[in-house]
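Visitor: What would the 3D arrangement of this be:
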Amino acid sequence: MTRIPKPRLRQLRIVSIAAAGLLTASLLVAPPSSAQVVPAAQAAPAAATNTIPGVDEIVSSPNLRLLTNLPKVAPLDGTNSDLAFQGKYAFAGNYNGFVTYDISRPSSPRVVSRVLCPGSQNDISVYGDLLFLSTDSSRSDDSCNSAAQGADVKSSWEGIKIFDIKNKANPRYIKSVETACGSHTHTLVPGKDKKSVYLYVSSYSPRATFPDCQPPHDSISIIKVPVKKPTQAAVVATPNLFPDGGFEGSETGSATTGCHDITAYPSRDLAAGACMGDGILMDIRDREAPRVINRVRDTTNFAFWHSATFNNSGTKVVFTDELGGGGAATCNEEVGPNRGADAIFDITGRGDHRKMNFRSYFKIPRVNADTENCVAHNGSLIPVPGKDIMVQAWYQGGISVWDFTNSAQPKEIAFWERGPISNEEMIGGGSWSAYYYNGHIYSNDLFKGFDVLKLSDWRTWPAELVRYKELNVQSQPSYLGGW
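Guide: This is a model prediction of the structure:
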């Protein structure tokens, strides 16, 4: 789903919640009293069906259930977006800012602070005491009090905002960095010296009338952030990833005019870019000079290369196709199983000779209503050693847990979804991001708010032993890093 010189940073508005008692009953849905462990014989999802649940009706396989939901609250009542995690905290992006949750008790999450700072999408990541937000909507300036302003105005601003989150109840806005064409998403890549962290900024759709977003735009922006001196953050490189201009586009597929999202696997010096009309594999040993070593296209079924996920061994990559831009009904019989889906690629070869080889598609097997936006979206691996299992958001298609250990025959093993928001008209909603973190699945629903779910399945029990100190899903960790 998707523009500003830099005046002084203005005061941002923060609403801090000091205690759980300030959460009223209207904000918290009580969870069931205890988790249910489902034996293997019962842990199968429903088969493909044409039965569509009623408005707001919840349906699921027996091994995945909702523990609690926290609805959106003004002023953070815009569209919810991505999630990041650190210790006992979850950080949830929203087009109007971000929310910090204390998830030390996952069944009873508590709001610690709400930061009002409009600027879609507010894609989010965290690193130590720093939090980063992407702004990909043209603003009058770089403050948290800015107004929408056309990208055709030279003074308009878009880019990255940096916050100090040492005090989780009182985040401080400390720095902004403007980037060409804004920042639709960004990917955090730790520097090898641990003294700096890099942000790979993805943006796209240049126009001749946009002074700060001129075509061609075949590059990403790389921001270097000195960890101890974050106010010195600056763009240090703008590598051209598509010297030939990338995919020229077709009736069904987007032309490449930048990247939508990049997933890095820092411990393996790899990154995968989902770049509108192209999927790319990159060597990132030199953090400031990533190199494209392989590129793939799908001119038959893919409309918009949206995001990527590696398996733990770095021998596979899953790309998602955001057919319809996240606002269309594509989980139906008319669209079929191969469009608006995931595409699984095996990575073969070594070094610069590595190649991505297509193996299969995966799409949820349930039919959705024509009033439900549904398409493949953000997900993460569930850390089961020796297996390739991930949880994934499908907007109003809900949340799916699926196994791609056999990359030619992926299969769903759990699902959870709400029925349509409306039977009469298309109202955008559903899970934007669904991620597994330290024993639970957390989902940021565009419309309904913050959901916490519990997966109880023998096939994923080993994941319960994995604990991460920090998780930015697009900066992919190894399972071994979490033991």
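Visitor: make it CA atoms for all contacts and neighbour counts henceforth
Guide: Will do.
Visitor: Was I right to think F85 contacts T100?
Guide: No: between F85 and T100 no contact is recorded; they are 9.5 Å apart, counting by CA atoms under 8 Å.
Visitor: How many residues are close by F415?
Guide: Using other CA atoms under 10 Å, F415 has 26 neighbouring residues.
Visitor: circling back to that earlier point, common neighbours of F85 and T100, please.
Guide: Taking CA atoms under 8 Å, 6 or more residues apart in numbering as the contact rule, F85 and T100 both touch F91.
Visitor: Not counting its own residues, what contacts the longest strand seen in the chain?
Guide: Determined from DSSP state E, the single longest strand within the chain is strand 130-139. Outside strand 130-139, the residues that touch it by CA under 8 Å, 6+ apart are 2-4, 119-126, 146-151, 156-166, 181-186, 203.
Visitor: One more, please, to line up against the first structure:
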Amino acid sequence: MRTKTRWSIAAIAVALLVGATVPATADPELDNLDDFDVKSRPAPAEISVPPGKADHRTFPSTRNMHALGHSSHPASFEVPPAEREISSDIAFWGDLAIQGNYNGFRVIDISSPAKPKLLSHPECNGDQGDVVVWENIVVRSWNSPAPEGRLCMGEPVPVGFEGLHVFDIADPENPELLTAVEFSQVGAAERGTADGCGSHTVTLVADPDNNRLVVYSNNSSGDNRPVCDAMDIIEVPIDDPAAAGHIGYVPLVGGSLGSNNGCHDAGAILGEVNMLTCASGHAANVFSIGEPGGGTLENPLWLFNIEEEDPESGVKVGAPGAGRWHSATFSFDGEAILLGWEPGGGGQARCTADDPDINKSLFAYSAADGAKLGQWVLERPQGHDENCTIHNYNMVPLRSGNDVVASGHYQAGSRVVDFTGIQEGVQPESIAWADPPSLGPGPFCTVMWDGEPTPTDGCRLGGAWSTYWYNGFLYESDITRGLNIYRVSDRATAGAIKLSHLNPQTQEFTIH
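Guide: Sure, this is the predicted structure:
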């Protein structure tokens, strides 16, 4: 086991920032590892299953990856857009998991991870459905202009609407729609353009001293919508969330390829660091949102950009038609930034043995100046009939200060990867994984990375949209299946801080 002995845990800064105490106690299930069959870096336990028929208990996996509960939510991309139920991102409050989908979100009781219980599914049929939660407030993304006839909890959604909806889940079995914040008009007025931008993902920073939540809405614009090269900022009053409104936007800084094609996702770290990284196009923008670097929550201060290119294959992150940066997180001391990207837009097979390493890597950079520290390459090649990228992930909050990441990779499933020592040149290594079988042929995965046709009959889209560590368990949002829950029994993940809540894109404290 690798350790970072130079770190010790400081006081949990979230207690000062958000007025809530996060108990600095390890998950009790992980305190006594002798109770488990702990095998560091185990050999895979392969299981043969029919394509597309397995539940997560039958996925090929390492022996330290233990499948627990499942909350079913069947879905497919191969239906009309208005009928899609695709599971997307997750947020957590106490014993509740809020799992977004293309038709609203599901509120799931996870007090027993072996037996999750669906409490409600408020319907809101606009695509993406990224979610954040604070106490009884849920904010949900609406990505694309609304066609005629769309509804949100029974309320008509105006044609062309793009933006956010705000909900009250004080009664988790009966959520209420409070308001909508439309960017297609307000954002456009701010920019002086004909239209605004949708909300692809959201990142939440609580500011209770000012009775508000600050929500960064990240869009996924194409070259035909350069106006969307920005993050929209929304303010949600904590004691009156129905009064939520658009308060501004942060222009992105282009890189070597010019305009930066939208902020797809943003990861923030608070505590003693106060930084935000926008996974944008080909040039990830790194901002300071407070002391010591300057800037504020409403006016982030741009620091530098991060770009990446593979000198052997010539593949560049964010090049036209190649994909874009996707998701960002920090080491808990704020010294390193981790970035993934989405070659092929998530609809292609980009983790095959034929793909260059850059297509199937999670990268680490210095948070001081953007210098590259290293990268982890997905070690288990996927088939040409499996859509795959490094998608959504978070850092495990370990009292040791070690850097361990939980990550979802579409049809490559879920991984736990140890990045400890990356600043000193130590190579990252996989700790555990669960990798589902192919969903079989379909209309996607048609082109290889070099432009040649895929040597299969395509693929169906599916797999792990997001995988996050939360209080001793991995929660995997499976696009076509629903919510899968795992426990990892490995010393590398022992000693995690128990959290009262988690919005995975926001690290509310630092660890030194």
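Visitor: before we move on, back to that, what range in structure 2 matches the longest strand of structure 1?
Guide: Taking TM-score structural alignment as the measure, structure 2 aligns residues 137-146 with strand 130-139 of structure 1.
Visitor: Skipping its backbone neighbours, what lies nearest N392 of structure 2 in space?
Guide: S466 (4.6 Å; CA to CA, 6 or more residues apart in numbering).
Visitor: need the strands for the stretch 201-350 of structure 2, in chain order.
Guide: Ranges of strands within the stretch 201-350 of structure 2 are 201-207, 212-218, 230-237, 245-251, 263-269, 275-280, 284-288, 301-306, 325-330, 336-341, based on DSSP state E, counting those that start in this stretch.
Visitor: among those strands, which is nearest P60 of structure 2?
Guide: In terms of CA to CA, the element of the strands of the stretch 201-350 of structure 2 nearest to P60 of structure 2 is strand 336-341, at 23.7 Å.
Visitor: quick revisit: now, of the strands of the stretch 201-350 of structure 2, which is deepest in the fold?
Guide: Ranked by mean neighbour count, the strands of the stretch 201-350 of structure 2 are led by strand 275-280 with a mean of 30 (mean count of other CA atoms under 10 Å).
Visitor: just how off-centre is the following helix or strand past the longest strand of structure 1 within its chain?
Guide: Downstream of strand 130-139 of structure 1, the first helix or strand assigned by DSSP states H and E is strand 157-164. Relative to its chain's centre, strand 157-164 of structure 1 lies at 18 Å (CA atoms, centre = their mean, to the nearest Å).
Visitor: what sits up against strand 157-164 of structure 1?
Guide: Strand 157-164 of structure 1 is contacted from outside by 3-6, 129-142, 171-183, using CA under 8 Å, 6+ apart.
Visitor: Any idea how far apart the tips of stretch 172-184 of structure 2 sit?
Guide: Stretch 172-184 of structure 2 has its terminal residues 30 Å apart, counting by CA to CA, to the nearest Å.
Visitor: just checking, what packs against the longest helix along structure 2?
Guide: For structure 2, the helix reaching the highest residue count under DSSP state H is reported as helix 183-191. With contacts taken as 3 or more CA pairs under 8 Å, 6 or more residues apart in numbering; DSSP states H and E, helix 183-191 of structure 2 sits against strand 245-251.
Visitor: check the fit of the strand it packs on onto structure 1 and give the mean distance.
Guide: Mean deviation of strand 245-251 of structure 2 relative to structure 1 after superposition (mean CA distance after the TM-score superposition for structure 1): 1.4 Å.
Visitor: matching residues in structure 1 for that strand?
Guide: So strand 245-251 of structure 2 sits over residues 234-240 in structure 1, by TM-score structural alignment.
Visitor: count of residues packed around K194 of structure 1?
Guide: Neighbour count for K194 of structure 1, taken as other CA under 10 Å: 9.
Visitor: which ones are touching it?
Guide: No contacts exist for K194 of structure 1 under CA under 8 Å, 6+ apart.
Visitor: returning to that earlier point: of the contacts of strand 130-139 of structure 1, keep whichever come out buried.
Guide: Using 16 or more other CA atoms under 10 Å as the burial test, the contacts of strand 130-139 of structure 1 include 3-4, 119-126, 146-151, 156-165, 181-186, 203 as buried.
Visitor: Save the strands of the stretch 201-350 of structure 2 as JSON lines, and put in distance to P441 of structure 2 too.
Guide: Below are the strands of the stretch 201-350 of structure 2 laid out as JSON lines (distance: least, CA to CA, whole Å):
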{"stretch": "strand 201-207", "distance to P441 of structure 2": "29"}
{"stretch": "strand 212-218", "distance to P441 of structure 2": "32"}
{"stretch": "strand 230-237", "distance to P441 of structure 2": "37"}
{"stretch": "strand 245-251", "distance to P441 of structure 2": "41"}
{"stretch": "strand 263-269", "distance to P441 of structure 2": "28"}
{"stretch": "strand 275-280", "distance to P441 of structure 2": "31"}
{"stretch": "strand 284-288", "distance to P441 of structure 2": "34"}
{"stretch": "strand 301-306", "distance to P441 of structure 2": "36"}
{"stretch": "strand 325-330", "distance to P441 of structure 2": "26"}
{"stretch": "strand 336-341", "distance to P441 of structure 2": "24"}
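Visitor: for the ones you listed, which one sits closest to L362 of structure 2?
Guide: That would be strand 336-341 among these, by CA to CA, at 4.8 Å.
Visitor: what's the matching range in structure 1 for the closest one?
Guide: Going by TM-score structural alignment, strand 336-341 of structure 2 sits over residues 316-321 in structure 1.
Visitor: Average offset of that stretch relative to structure 2?
Guide: Superposed on structure 2, stretch 316-321 of structure 1 shows a mean distance of 0.6 Å to its aligned residues (mean CA distance after the TM-score superposition for structure 1).
Visitor: And H501 of structure 2? What does it align with in structure 1?
Guide: By TM-score structural alignment, H501 of structure 2 lines up with E470.
Visitor: Next up, the contacts around its match.
Guide: E470 of structure 1 makes contact with F85, Q86, G87, V126, Y127 under the criterion CA under 8 Å, 6+ apart.
Visitor: out of the residues you listed, which ones does structure 2 keep as well?
Guide: With the contact criterion set to both residues aligned by TM-score structural alignment, their matches' CA atoms under 8 Å, those that also touch in structure 2 are F85, Q86, G87.
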